[in-house]
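A.B. asks: sequence below, structure please.
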Amino acid sequence: MQATLSPPSTVEYGFRRVIVTITAITCALLEIIDTTIVNVALTDMRGNLGATLTDVNWVITAYAIANVIIVPLTSWLSQQFGRRYYFAASIVLFTVASFLCGNATNIWELVAFRFIQGLGGGALLVTSQTIITEAYPPEKRGMAQAIYGLGVIVGPTLGPPLGGYLIDHYAWPYIFYVNVPVGIIATLLTLTYIRSPHYGGKRKASEVDWLGIFFLIVAVGSLQFILERGQEEDWFDSGLIILFAVLAFLGIYCFVWRELVTPNPVVELRVLKNRNLAIGSVLSFVLGFGLFGSTFVIPIFTQSSLGWTALQSGMLLIPSSLATGFMMPVVGQIIQRGVSQKYLIALGFSIFFLYSLWAYQLIMPSTSSDDLFWPLMVRGFGLGFLFVPTSTLSLSTLHGKEIGQGAAFTGMMRQLGGSFGVALISTYINHQNQQHRVDLLPKLSPYDWEVTQRLQMMAQNFRTQGFTADQALQQAQKLMDLSITRQAALLSYMDVFLGIGIFFVVCVPFVLILRQDKPKGAVSREAMNAH
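C.D. replies: Got it, this is the predicted structure:
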């Protein structure tokens, strides 16, 4: 009875739905932009705060760990405190922490405030999806997920160019200050328009699953630490990484055991019995891998190999994000007309493979923004076919408080997929760089006539600039070594694009053989017509 009455209490119409949607999508954008906007400011932060490169990387790590910890807890916290007040409190926490980040006087203050900001931000992302989903009637959930997807897809792309602009024209604290006025407005709109559904009362302190919360923090916090810091710590050659790997394994095992035996679990794992949600969670992981992985590798490639600025790299991604935004409502309408989500997801994977293959063939020292424009547009269209069907499939047969629980699972899996993607790509690039360099060096034999001629020409060029014969030869050798390093890097990026493409195309047959439950929207529509 409760599940039947709950959806109408949260469905909005007309002006209220518009305001609720704008509020939720703005908050989702705030959180996601802040995951990438900091990347272009690390150098300035390092110089201004007197930090080492290792220290300043904790600015990213602390935020990511806090995000992943809070995401699974958002559904339970919403029920405990009421969605409206929990969402508003999360916005306030995020906004205040943003202001404190901008005023940090040393690197560890900034890391601490970023962790607090991540606790507020992770809640914004998942709760926004739940709010938007429940604000629309069940038969329009495809369109609701399309609107939410705009923030999730566009957010990571807007971060680098916005950060680059603010740093070029102002200073790094302004990448945090920009959140303050938006956060204040969003808080006021939340308190005025967001409703709190009634899915059960608050639990007493003695009924709260404190042990489950502890195991969750240990599990996902340790896992995220491994993914964020593994590359720098040389993975399992580091005792620290091994320690956190053991903690992650024990934390996950104990958390799953605890949530399945306690009468009041903090995360309802049983909801994963819903086949669509289980499938959608796996697909969300794959989507996060492709989205954040490709968003990570493109700026790295253009800045390190092509010499672009952060602003130029960020601007390159904007047209493809607009293409994704254009596709979102189109795909939402296609779903509403009854096309199976699995066919759209398979199409999205195939398009993403074409983009990866195209980029693989284009990479060279002379690659320009014009060369990358159309492949990135194809990427944008592919993501449009992936996000909406995946989100709709995940939540299509859920109702009541299950929607919030499902959104938390898919959100966490998307974040973890992104973390896995960035970690694996970073490690793979370093490994391939070394391997390609080893393969290329033997080709620079001093007995090779072409190599000798090129080296002599380069040395002659340095002699004309005033270098002695020995100095000119040394400079020529350094320049040739640098060219080998660049060539090895280009080959590594080619390998990455091809690898991502193969990973996605391999997923296609598995998606096509999936058997999904009947969408809830169809049942709801019939019920509404009968009513």
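A.B. asks: please make it C-alpha for all contacts and neighbour counts, starting now.
C.D. replies: OK.
A.B. asks: burial of the spatially closest residue to I351 that is not a sequence neighbour, as a residue count?
C.D. replies: When the adjacent residues along the chain are set aside, I351 lies closest to G382, with 5.0 Å between them (CA to CA, 6 or more residues apart in numbering). Each residue near G382 was counted by other CA atoms under 10 Å, and the total is 27.
A.B. asks: my guess is R16 meets Y193, correct?
C.D. replies: Yes. Between R16 and Y193 there is a contact under CA atoms under 8 Å: 6.9 Å.
A.B. asks: picking that back up, what separates the helix or strand harbouring the residue nearest to I351 from the chain centre, distance-wise?
C.D. replies: Here G382, judged by DSSP states H and E, is contained in helix 369-395. Relative to the centre of its chain, helix 369-395 is centred 14 Å away, using CA atoms, centre = their mean, to the nearest Å.
A.B. asks: helices or strands up against it?
C.D. replies: Counting contacts by 3 or more CA pairs under 8 Å, 6 or more residues apart in numbering; DSSP states H and E, the secondary-structure elements packed against helix 369-395 are helix 141-169, helix 275-304, helix 310-336, helix 341-362, helix 402-440.
A.B. asks: I'd like the structure of this one too, to check against the first:
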Amino acid sequence: MQQPLAAQAPALPTGLLRVIIVVTAITAAVMELIDVTIVNVALNEIAGALGATIEDVAWVVTSYAIANVIIIPMTGFLAEYFGRKKYYLASIVLFTAASYFCASSTSLWQLVLWRFIQGIGGGALLSTSQGIIFDAFPPAKRGVASGIFGMGIILGPTLGPFLGGVIVENYHWSYIFYVNVPVGIVATILTFLYIAKKPGEGTRKSQIKIDYLGITLLAVGVGSLQYVLEKGQSDDWFESKTIVTFTIAAVVGMVGFIWRQLTTDHPVVNLRVLSKGTLGVTTIFSFVAGLGLFTSVFVYPVLVQRINGFTPTMTGLSLLWPTLVGIPLFPLIGRRLSTGASPLPFIIIGMCTFVVFGFYSGTLNGQANQWDFFWAQMMRVFGVTMLQLPLINQAVAGLPPQDFPSAIALNNMIRQLGGAFGIALANTFVTRSYAQHRGDLVSNLDPSNPLLTERLNMMGGASQRAYKLLDLTVDKQAYLLAYLDTFRLVGIFFLLILPLVYFLRTKKKSAAEIALAAKAMSEAH
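C.D. replies: Next up, the predicted model:
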């Protein structure tokens, strides 16, 4: 018996229509990915323009990551509740509007607020774009779809620092956000005209219950924890009533969120899947992977601009070339995983590479040039490439197919949370390490040392100007040592969890399980 027309699968797009759909989805995804990294090379300029410290301006990055942490696990639910096309369209509009207001911000905290809202809109663009591209291809060609999208995943973060460097060096920092506006408008029009609705999307709205309490507890818990991590050092930790208050809010929020998700019939994040397969251990690796990626990409531009004298464009280029070299690895790894290869060897290689990256980066100095940093950045790119898809693949290992979307969404949330935590940790660690190194350096400034006398004479003798220059030199050296310590800390994190790979071992998946995992990864990222 023939199915009713409404129940039949829609005809797949072909020719120019498919090209338009793929270009639209890739554009939206790349726009979001660019904005994750484009601000990193502009932090010095934003801090100077808005009268903020580097430590405070880190909130421009962190607020976006927090919004992603909150919204990413809910994208599947929201797309089902409102309908994928409506939710996708609304997310593009929100992201574009927030980009305009980011550019128009006249204070740091105004910018932080709009970055948070931008992150709420951007959180849906990546996974939903992937599902749209996947649905535009027949089953036999969905490997091609995954490859196309995988290239976009690498392209966005690659272009971000370079594009940001060119804009900041030649125009005002606000244009790193204004550039999203025309792109967002075009993506909005193309989505409205050419992205089709899925059969029955949005029709189950009355049957879906929203876990308002769970969403609130997640936002309060993550937001409060991030505030404590960011401001604890400068506010003298628990000597501050504000820090104590936010600590209590963080504990109540996170514990309440976990309790709520384990007891409600309609959780916004299905935490029950953590007890199945290797997902519980995999999330530890994803957390540290997010920490390593976000921390290294946050610290590096500040280091080379503040200490090594790189311009924003030089900084962007120094991140661009290593990434371009590493791009071909992405589809190769995806192809190997799609044939049933175990993700475990890739994960081990990626972890070990990040250990080497952390300790090697910690040996560089203030005279290092772009080529000296090239090999360190190559290791970072190689490590990220070896971890990204294999960790998603490992997240669903040993799980029943119906749990794949929940597991992937949770794994992605944990990775973003690791990134937000990493940036906060880097800020706190740099502050403490800088104070320690400065104290050590100053204690070794012996007035009777002829080398010190010679240095002062080179600076103009024992004058106020010479002592000021000496103080700036000590300051610069202390910051250099603090940033290098941060890279080593990243390496230590990866080294500490490396033994846990023992618990990631699983039996080989069947062909049917591989196909289901590939479909789930395409739809849930």
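A.B. asks: circling back to that earlier point, from L344 of the first structure, how far out is the residue nearest to I351 of the first structure?
C.D. replies: In this structure, G382 of the first structure and L344 of the first structure are separated by 10 Å, where distance is defined by CA to CA, to the nearest Å.
A.B. asks: then L100 of the first structure?
C.D. replies: Note on L100 of the first structure: its distance to L344 of the first structure, by CA to CA, is 43 Å.
A.B. asks: do I25 of the first structure as well
C.D. replies: Taken as CA to CA, the span from I25 of the first structure to L344 of the first structure is 24 Å.
A.B. asks: so who does the nearest residue in space to L277 of the first structure that is not next to it in sequence touch?
C.D. replies: In space, not counting the residues next to it along the chain, L277 of the first structure is nearest to S394; the distance is 4.2 Å by CA to CA, 6+ apart. The neighbourhood of S394 of the first structure, defined by CA atoms under 8 Å, 6 or more residues apart in numbering, consists of N276, L277, A278, I279, G280, S281, G406, T410.
A.B. asks: which one of the helices and strands packed on helix 369-395 of the first structure lies nearest to T390 of the first structure?
C.D. replies: For these, proximity to T390 of the first structure was assessed by CA to CA; helix 275-304 is nearest, at 5.7 Å.
A.B. asks: buried residues in that closest one?
C.D. replies: By neighbour count on 16 or more other CA atoms under 10 Å, the buried set for helix 275-304 of the first structure is 275-302.
A.B. asks: do the same with stretch 207-218 of the second structure
C.D. replies: Going by 16+ other CA under 10 Å, stretch 207-218 of the second structure has these buried residues: D211, G214, I215, L217, L218.
A.B. asks: repeat for stretch 455-472 of the second structure
C.D. replies: Taking 16+ other CA under 10 Å as the criterion, stretch 455-472 of the second structure shows L456, M459, A466, L470 as buried.
A.B. asks: rewinding a little: who has more neighbours out of L100 and L344 of the first structure?
C.D. replies: Neighbours were tallied for L100 of the first structure and for L344 using other CA under 10 Å; the higher tally belongs to L344 (24 against 21).
A.B. asks: alignment lookup: the more buried one to the second structure.
C.D. replies: Under the alignment (TM-score structural alignment), L344 of the first structure maps onto F346 of the second structure.
A.B. asks: so who does that match touch?
C.D. replies: Shown in contact with F346 of the second structure (CA under 8 Å, 6+ apart): M386, L387, P390.
A.B. asks: looking at these, which is nearest F429 of the second structure?
C.D. replies: Within the set of those, L387 lies nearest F429 of the second structure; the separation is 25.1 Å, counting by CA to CA.
A.B. asks: was I right about that closest one contacting A289?
C.D. replies: Yes. With contact defined as CA under 8 Å, L387 of the second structure counts as touching A289 (7.4 Å).
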